[in-house]
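*Asks:* For reference, the sequence and a predicted model appear below.
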Amino acid sequence: MNIFKLMMKKKELIPLITFVSFAGAGATYMGLYSLSKSDVIMNKMKNPEPWENVNPNKSQKLFTINQKWKPVEELQKVKKLTK
C-alpha cells in the first residue's frame, strides 16, 4: 500500500509508473509469445533436429508480408533418400 500513498502524495509519478508497468507487461508477453514459436528449442535432448519439424506454411516471424514458399527440389530428393 505504500506505493499508492506515494502516488497520492506525488501525482507526477503516476504516468511514470503507468508506462513502466505497461512496458514490463509487454516484455513479459513477448517473452512468453516467443516461447511458443517453433524456432525456440526448449528441450534439445528430446528433439536434436527441430528444423525438421518446422511447418513451412506457418509464419516464423512476428510480422510477415506476402510470404510465398515453394519446396526446394534437392532437399525433397534428399529427404526421400534418407527415409
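*Replies:* In hand now; what should we look at? Residues are numbered from 1 along each chain as shown.
*Asks:* From here on, just use CA atoms for contacts and neighbour counts.
*Replies:* OK.
*Asks:* Now do the contacts for the residue most central in space within the chain.
*Replies:* Nearest to the mean C-alpha position of the chain, by Cα atoms, centre = their mean, lies residue 34 at 1.7 Å. Residue 34 sits next to residue 40 when contact means Cα atoms under 8 Å, 6 or more residues apart in numbering.
*Asks:* hmm, try it at 6 Å
*Replies:* For residue 34, no residue meets the contact criterion (Cα atoms under 6 Å, 6 or more residues apart in numbering).
*Asks:* next, the one to line up against it:
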Amino acid sequence: MNIFQLLRKKKELIPLVLIMTTAAVGASSFAVYSLQKTDVIIDRKRNPEPWETVDPNVPRKLLTINQQWKPIEELQKVRKGHQVTSP
C-alpha cells in the first residue's frame, strides 16, 4: 500500500506526517549546520588539539547575548610555563 493511498483513506494521519517530516528536516538541517562550525571535531588525527586554534572573539553559540571574553590569569601563567601558586 502506498503512503499516499493510506493518507487518502485515513486523513487524520496527515497532521502527524507533516509534524514528523518537519521535525526530521529540522533536526537534519541543524546537524548539518553544527558540522560546519569550526569547533566541531570530526577528524582528530589531522588536528589533535583544535581548542588551541579557537578564536575567543568569535561567538560559537547559535545565540549569544552579552558574552564577554577575558583571559584567565592562572591559565595564561600555565601557558607561559610559570608555576601557579595557590593562596
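*Replies:* It's in. Everything numeric here is computed off the predicted structure, so don't read it as measured data.
*Asks:* Quick check: which element contains the residue nearest to the centre of the first structure?
*Replies:* Secondary structure assignment for residue 34 of the first structure, by DSSP states H and E: helix 13-35.
*Asks:* Quick check: buried residues in the helix or strand following that helix?
*Replies:* Toward the C-terminal end, the helix or strand that comes next after helix 13-35 of the first structure (DSSP H and E) is helix 73-82. Neighbour counts using 16 or more other Cα atoms under 10 Å place no residue of helix 73-82 of the first structure among the buried ones.
*Asks:* Residue 41 of the first structure: neighbour count?
*Replies:* 16 (other Cα atoms under 10 Å).
*Asks:* cool, residue 19 of the second structure as well?
*Replies:* Neighbour count of residue 19 of the second structure, defined by other Cα under 10 Å: 11.
*Asks:* measure it to residue 25 of the second structure for me?
*Replies:* Using Cα to Cα, to the nearest Å, residue 19 of the second structure is found at 10 Å from residue 25 of the second structure.
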